[in-house]
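Student: Sequence and predicted structure below; questions after.
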Amino acid sequence: MQSQHHDWVSPPGLDPEEAAERLLRDLDTGPEGLSSSEAERRLLQYGLNELRRRTGPQWPKALIRQLTHPLALLLWLAAGLLVIVGSHVVATAVVLIIMLNAAFSFVQELQAERAVEALAKYLPQKAKVERDGAVSEVDASHIVPGDIVVLEEGDRVAADIRLLAGAVEVDMSALTGESVPALRSAAMVDVNVPLLAAHDLVFSGTNCTGGHARGLAFATGMGTEIGRIAALSERVKSEPSPLERQVRRAAWLIAAVSVMLGLSFIPVATLVAHLTLINSLIFAAGLLAGMVPEGLLPVITLALAVAVRDLAGRGALVKRLSAVETLGSTDVICTDKTGTLTQNRMTPVAVWTTAGQIDLDPERSDTLGGAPQWPSPVGSLGRIAADCNNARLDDAAGATGDPTEVAVLTAARILGAETDSATREANRRWQFHFDPELKLMSTIDRSEDGSPVVHTKGAPEALLTRCSHILDADGQPLPLDSLERRQVDGAVDDLAAQGLRVLGFAQRQLPAKKRPPHRRASAEQDLCFVGLIAMLDPPRPGVIEAVAKCQTAGIRIIVITGDHPLTAAATAERIGITGPHPKVVAAEDFEQLEDRQLATLIRSCPEIIFARASPEAKLHIAEALRHDGHVVAMTGDGVNDAPALRRADIGVAMGLSGTDVAREAATMVLTDDDFGSIVTAIEAGRRIYDNVRKFIVYIFAHAVPEVVPFLLFALSGGVIPMPLTIMQILAFDVGSETFPALSLSREPAEPGIMQRAPRPRDEGVIRLPMLLRAWIFLGLMVAGLAAAGYFWVLLRAGWRPGTSIDVGSPLHHAYRQATTMTLLGMITGQIGTAFAVRTQRTSLWSVGVFSNRYLLAGIAAELALAAVFVYLPVFQSLLGTEAPAPSDLLILLPFPFIVWGADELRRYLLRRWSKRHPRGDVRPLVGDLRP
């Protein structure tokens, strides 16, 4: 929200020394500082001068949360049943699975936000204070309220300090986002202004870039301004991502169904199948273990980690794994303009004076024909632009300084002015740094005749209010009447409407023998307006294509900038974000909006721009969008952007121009500050979400072949021996299943991924068509193939219903081979499933059967692990496996092709059906027409 304007002058009747004496008295200290003993006492009273979290360590809660996840609770129940029936080895294996899942997820929890710790990096390690009558260097964390602190060039301010003597230049960018140093002096006392605007105060976390001063520390630690921001950021709690919510919801669903099935089959097994209670409990535990997709959570975690690594190579560092899928559901991007949509490389393109507009050639930085050829006001404009400037064009490394000042100095050189920095410094007598609230910068320089002259530049609307005259086409000052003001305003609007950034320039001749004013209000008055310089900040390469891709993908872009409303609107139209008539909300209008009005305005105006916006405005906009159910990505670079970055679903910080605090508060950091990287990350988020669904289908498809053996055992009353053991199920779920599932996360995006609208925030990651495809179609097919292999081995060995297969019986060896055949049948069917789920609608031939080399490697690893399970004695003993005959293994060869081929046929029929019935809701086969 907009701050009040103020002057650098002590208000009438307010003596700076008297104000300082009152503060010294209130803090019970003196000009010579504290004694060492008093400092130690206050350190106990106020605590260390450091930023800290309000709460204790969070890791115990995170660990407990993982151990009590719905899927974990289900496995705990299975382990408990196994302990009751005396299967301690299997129960131990189930507990190890719980611990493995918890470990994966717990590591993810430890990658929590560290915005407060990043803020602490702004505090220096050492500071100079006056204690016991002498200046000494102490640990910065030991500064207390009442200390007298000495500040010098190069020091980092360690506390909030009221200056008592001297003046310093301070880099306030950590708090205000302004990179130009601000002058802070003990002689400049303000009243009724925002705290950060007071010119006698310096703040913790800022840097002293020049000067020398002594000041009184009045706030330390969390009581400082930077501590207040830290507390504000901490109060904005991060919420679970859509994927985290959906997986937890699905986990509760699985748990409920599993418990219901387990409890319902216990009486069926005892009363109908006439099993003993012990066998019924074993059956229930096996059913629970079979229904739980143990590999789901670790596979999702590892897949997201792969996506994070891929995005890092594309200029987007994602700090939280679950944020990858949040990117995929993003439907609104709130973006800055300068440096994100544009290059932040200002180029002067035009100047305007009362003599008319002159277009500049941005490719030439030399004098265009010499200064005498220009009208008189143009020459004056060039001199002001050169003198009221801190950039350099003549450094060995090239142009240095703020991009805007470099552009202004380049314009001055084109206009024939002297731009040598040494000459400029020799003629400068005083400087009033750029004030972001006044939007002005002034210098007092020595003119050619030796008399002092005030040179001022700044926002035209701010500059005109301080002008009483205007330079005419002959170089003569004339009174600035309403007609002339309208002429200047019209020129500003015309240039801004072209997407140009416009600065105004003015001057005032001072008496030659009179001391120049050293107070800003006295200097910046009765100015003579000279002219305007317009600069172009060109769009980033590729940003137009990125914006077009967002629009095709149904993603809304809202520009939030500090620029002039017309400049922002013209840039947004040039890039393609809006049409010619967007709704532009300036700062003064934004301040009048209540939260509900803001939400209504955003909802009713599809093309909206917020100009002259503050960081607080960003926070309100993010909250309004989220309240309407949008998934929001928000860009920012300053410390005061941290709350908005944390409030958005995806906070995006600038890696090149952003502060450490913004980078730590954000979810994603752009290493190149490029808007296109956000779009790349969104596309990657959609791809990984699709891939998550693919391996969810892959994992769920094997719940049926895991449960069917127990149903055969129970419903036959134990006549059919258990075709699969619980240990084999666990080996299948956690071992062989994991490698192909992980490789599915590396699937490339299917065609058209950025031509569909973002999925709703509340859309489940698991949908009914997916479950039907997994359980009814693929699951039953694999279960039938595995059961066929089981009965083939058992019947060929001479087994008949009721024949004993217990240890020591003639058929026990064949029984172990048969259960191994079931396991291998599930694994080979699993290979076919892996190929089948690679595409959701298109044929696998269209994307390449062998295009995913990771899947080929995963299948090879799965087969190698299956060989270990079958042929290694230690696993034979642990899992109850036995190597089948080579002729039996040949039966397994067609299993993958049967599963894959059947699903290829299903997808082919679905494609034909969708072509014939593009608007039909009836699907002839199990499947989902949407990706």
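Tutor: Arrived safely, thanks for sending.
Student: can we go C-alpha only for contacts and neighbour counts from here?
Tutor: Will do.
Student: Okay, Thr567 and Gly458: tell me how far apart.
Tutor: As for Thr567, its distance to Gly458 is 15 Å (criterion: Cα to Cα, to the nearest Å).
Student: what's the answer for Ala426, then?
Tutor: On the measure of Cα to Cα, Ala426 and Gly458 end up 23 Å apart.
Student: next up, a second structure to put side by side with the first:
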Amino acid sequence: MKNSEAIKLNNAAKPAVADLMKTLGTDSTGLTEDQAGQRLEKYGPNTIQTAKQRSEILIFIENFTSLMAILLWVSGIVAMIAGMPELGIAIWAVNVINGCFSYWQQHAAQKATDSLKKMLPSYVKVTRGAKIKQIRVEELVPGDLFKIQAGDSIPADARVFKCSSLQVDESSLTGESLPVEKTDEYKQGDGEFAQQNIVFAGTTVTSGTADGIAFATGMKTEFGRIAKLAQGQKQTVYPLERELNHLTRQLTIIALLIGIAFFLLAIFFVHYPIAKSFIFALGMIVAFIPEGLLPTVTLSLAQGTQRMAKRHALLKNLSSVETLGQTTVVCSDKTGTLTQNQMTINHLWLAAKDYDVTGTGYFTNGQIQVDDRPVELTQEPDLSQLLRIATLNNDTEVDEGTGEEKAKILGTSTEASLVILSRKAGIDVKTENRTYPRLKELPFDSNRKLMSTITKNQTGQVIIDTKGALSSELLICDRILDNGIVRPLTDADKQHIMAVNEKYAKQGLRSLAFSYREVDQDDPLIHVSLDNFQIGNAETHMIFVGLAIMSDPPRPEIFDAVKKCRRARIRIIMVTGDSPITAKSIAVRIGITSDKASVITGDQLDNMSDDALRQAVKGEVIFARVAPEHKFRIVSMCQKNGEIVASTGDGVNDAPALKRADIGIAMGVTGTDVAKDAADMILTDDNFASIVSAIEEGRTVYSNLQKFLLYILNSNMPEAAPSVVFLLTRGLVPLPLTVMQILTVDLGTDLLPALGLGIEKSEPGIMNQPPRPQDSHLLNKSIIWKAFGLYGLIASIISTGAYFFVNHENGWPNISLASSGVGYAEATTMTLAAIVFCQIAAAMNCRTQISSVFSVGLFSNRRIWLGIGVEIGLIALLMYVPFLQTVFNTGPLNIIEWGFLFCIPVPLFLLEEGRKWLLRRYSTRHSNDPS
């Protein structure tokens, strides 16, 4: 916490209530309506303001101004100037469709997550002019006196001046899973937000009631301050966006250089007029600019987001899909992310026996498993006594729900774990409370750290039951229950009990101690009226029963998820507001770190330089008791080390780090709306394992991007080769392929098979590979070699040969090659069709990088085969529809020419299968892991 914020809170926490009221301009009768109205005008409504939204028009326009989009706009203009309006319109249409699709996807995702203001309650009870009234929470102002009770969300930062058994869940701010006790007395605890008489906006009352004085509302609250930190972060530029811009620059430079070279050659070598040379050069530029790349990438990413949504991950930005695949570090909160945010009893320690109750089948129909055999609870008197106390000394209730509503626990997580324990043991809580009606309660307070209830059994005997901290219990106990027998509690017993408790504490577990006392005829309290049962005379001479050991357990699926992250060379750094002991225990238990990992607290972090922190995050480290600014700084230092950082979280305290990270991941069920608003991805099941699935999907998306990039570029060489032939023959051989035909391949026949490649499943072993280096590029040497040097060259020879094949059928070389007319149209159509049929083989070959296509299923990707069918159908339409023949300069082919075309794909496919087989053999010989 910044010093100014700490001063603000202490200024509200330390003064006497009367002095604070005077400072805030109020008194015990509350504000008047006029005062409240003036303050509402001065301070504004009590709401969390979202970052100023950009104009929808600007957002819409941004989808049409990427580097590739600008290049396509310019290409369309050039085509118009060159007298080819059909070409220009076609290029612009691609841009418009792609931009509209991108905008729609962004708008839908933003609409699904734009619910920030729902965290605060709708109404609050305030004292205005000595009268209690209910107002909308937006109308609450500094100086207002308001009331809260169990289940309420706290509407403002406030000083507590009256309370009863008040406990507050502050996990949305601190990450601490246990409720925090609040009183009307000032006491500074450990860590942030630790003033005991201060409650914070956005947190929840788990038990008790209180009256408070609001001293900060809206964006002036701690909740608002942290939300503002998140809003102040710059918009992330995703690695894929940078990579696509880099790729666009590469392809643009290549296309322009080739276009300029061909323009000059056409003028000086072929002696073409400048206008004709320009159109000729434009054709070459069009050939080397993959106009279909942008819509293909967009649609492929959209398909990836849809697949991830089915795996419980909602992405707000298409480009963030691939970022997941590049992730090297996950900075993860503990509570609710790695753990279940639900306290669970796992051991019951009694003088005579230690029960491990972690197994789901431990309790069965009022029986327990002891030494692998069922035993009636009545035969375990110590355990029965502890369960009775845990059931009766408890203010938490179970709402069974109605209809489709699920049962809910109403109360603290600690008491909820005891209720669940009782239910597992077959105890009917309501029946038990009727059997032992409660006569009085001595509420929990932080000084004695105990809670006692006074009940009466069926014979009328009064019983005092107590639960609380072990140190406090041992002070009031002088006897112990040992295998059904009450005997004196010796110093040796106390030392043994404390040693047991310390053993569990070192494992990051928490304990709760239980004791009881029966008011017999010889008990001094027998002559005291119930009203006079007080702490001093009731909580004494107690019989110690045992300990309930509990923890916030890891999610069951987290263990396998962590193992997958390790195999994928992805480090997990726990960043939590919980205690160092608990944090390390959980981290070691689930395999995030070894026992040698260092633990750095928020206080230590404050004294660390950036250089020291950068070194620390390179090794095994856990961060505990951290503040929002700490999480932000940790993510920043990881990024300065060159890491691609994913940061997970569910609380408002996580929002700045979520915004700063390369990809922020919020919990959808337990997450605050502030966290969801700041995140790039939302887990709809709050399951950390879904992150691993998302990372695998991200890697697959990148791999598929490379696959269809190879597929698209594969046609560039055969598109350019006819023009090379034209140049080398100084125009004696007419252009075997027109510009509109080139566009047919780029925007027509290539599109659907490319989309089919975008839904290919990941190849085996993709999660056993390290994240790809940040300096790697989509267009790498392997793709360049295969696209231009191997299969591009082969396709060039085949397509150019197809052109001469048709001319040969028409009498060449005995007659001159036609530059127009039916024969010329038929020849260029054959060139175009040959390129398409080469691409049919390329579509199958690009499905895998090393594995055989037969191993993933020749017909498993139906989208590929649908695309191939559409390719053939489109070519047929261009050949036989008169209007299209005119636009694209095409003509019909005969049966022999169709036979030639259908012979093309098979040898190309088998050739690539042979190359992959050789690669697998080489990999097997030089690696212990063939995958």
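Tutor: On my side now, so go ahead. Only a predicted model underlies this, so the values are computations on that prediction, with no experimental measurement involved.
Student: Who has more neighbours out of Ala426 and Gly458 of the first structure?
Tutor: Using other Cα atoms under 10 Å as the criterion, Ala426 of the first structure and Gly458 rank with Gly458 on top: 22 against 10.
Student: Tell me how many other residues crowd the residue found closest to that one once you drop the neighbours it is linked to in the chain.
Tutor: Excluding the flanking residues, the one nearest Gly458 of the first structure by Cα to Cα, 6 or more residues apart in numbering is Leu440, at 4.3 Å. Other residues lying near Leu440 of the first structure total 21 when counted by other Cα under 10 Å.
Student: got a list of what Leu440 of the first structure touches?
Tutor: 433-434, 456-459, 462-463 (Cα atoms under 8 Å, 6 or more residues apart in numbering).
Student: Identify, from those residues, the entry nearest to Arg930 of the first structure.
Tutor: Minimum distance to Arg930 of the first structure across these is 52.0 Å, recorded for Ala459 (Cα to Cα).
Student: Now check the first structure for the residue matching Thr886 of the second structure.
Tutor: For Thr886 of the second structure, the aligned residue in the first structure is Ser877 (criterion: TM-score structural alignment).
Student: Confirm that match sits in a strand?
Tutor: No - remark: Ser877 of the first structure does not belong to a strand; assigned using DSSP: H, G, I helix; E, B strand; the rest coil, it is helix.
Student: State the distance from the residue nearest the centre of the second structure to Asp560 of the second structure.
Tutor: Geometric centre of the second structure, nearest residue: Ile665, 2.7 Å, by Cα atoms, centre = their mean. Using Cα to Cα, Ile665 of the second structure is found at 19 Å from Asp560 of the second structure.
Student: Stretch 73-89 of the second structure: which residues count as buried?
Tutor: For stretch 73-89 of the second structure, a neighbour-count test (16 or more other Cα atoms under 10 Å) marks 73, 75-79, 82, 84, 87-89 as buried.
Student: Could you work out the end-to-end span of that stretch for me?
Tutor: Terminal-residue distance, stretch 73-89 of the second structure (Cα to Cα): 10 Å.
Student: sorry, back to before: what's the closest of the contacts of Leu440 of the first structure to Ala496 of the first structure?
Tutor: Lowest distance from Ala496 of the first structure to these (Cα to Cα) belongs to Ala459, with 11.7 Å.
Student: any idea what the residue nearest to the centre of the second structure aligns with in the first structure?
Tutor: In the first structure, Ile665 of the second structure lands on Val652 (TM-score structural alignment).
Student: so where do the helices sit in the stretch 801-931 of the first structure?
Tutor: In the stretch 801-931 of the first structure, the helices defined using DSSP state H, counting those that start in this stretch lie at 812-836, 844-847, 853-871, 873-879, 886-892, 895-916.
Student: What range does the fifth one cover in the second structure?
Tutor: Under the alignment (TM-score structural alignment), helix 886-892 of the first structure falls on residues 895-901 in the second structure.
Student: Over to the second one?
Tutor: Using TM-score structural alignment, helix 844-847 of the first structure corresponds to residues 853-856 of the second structure.
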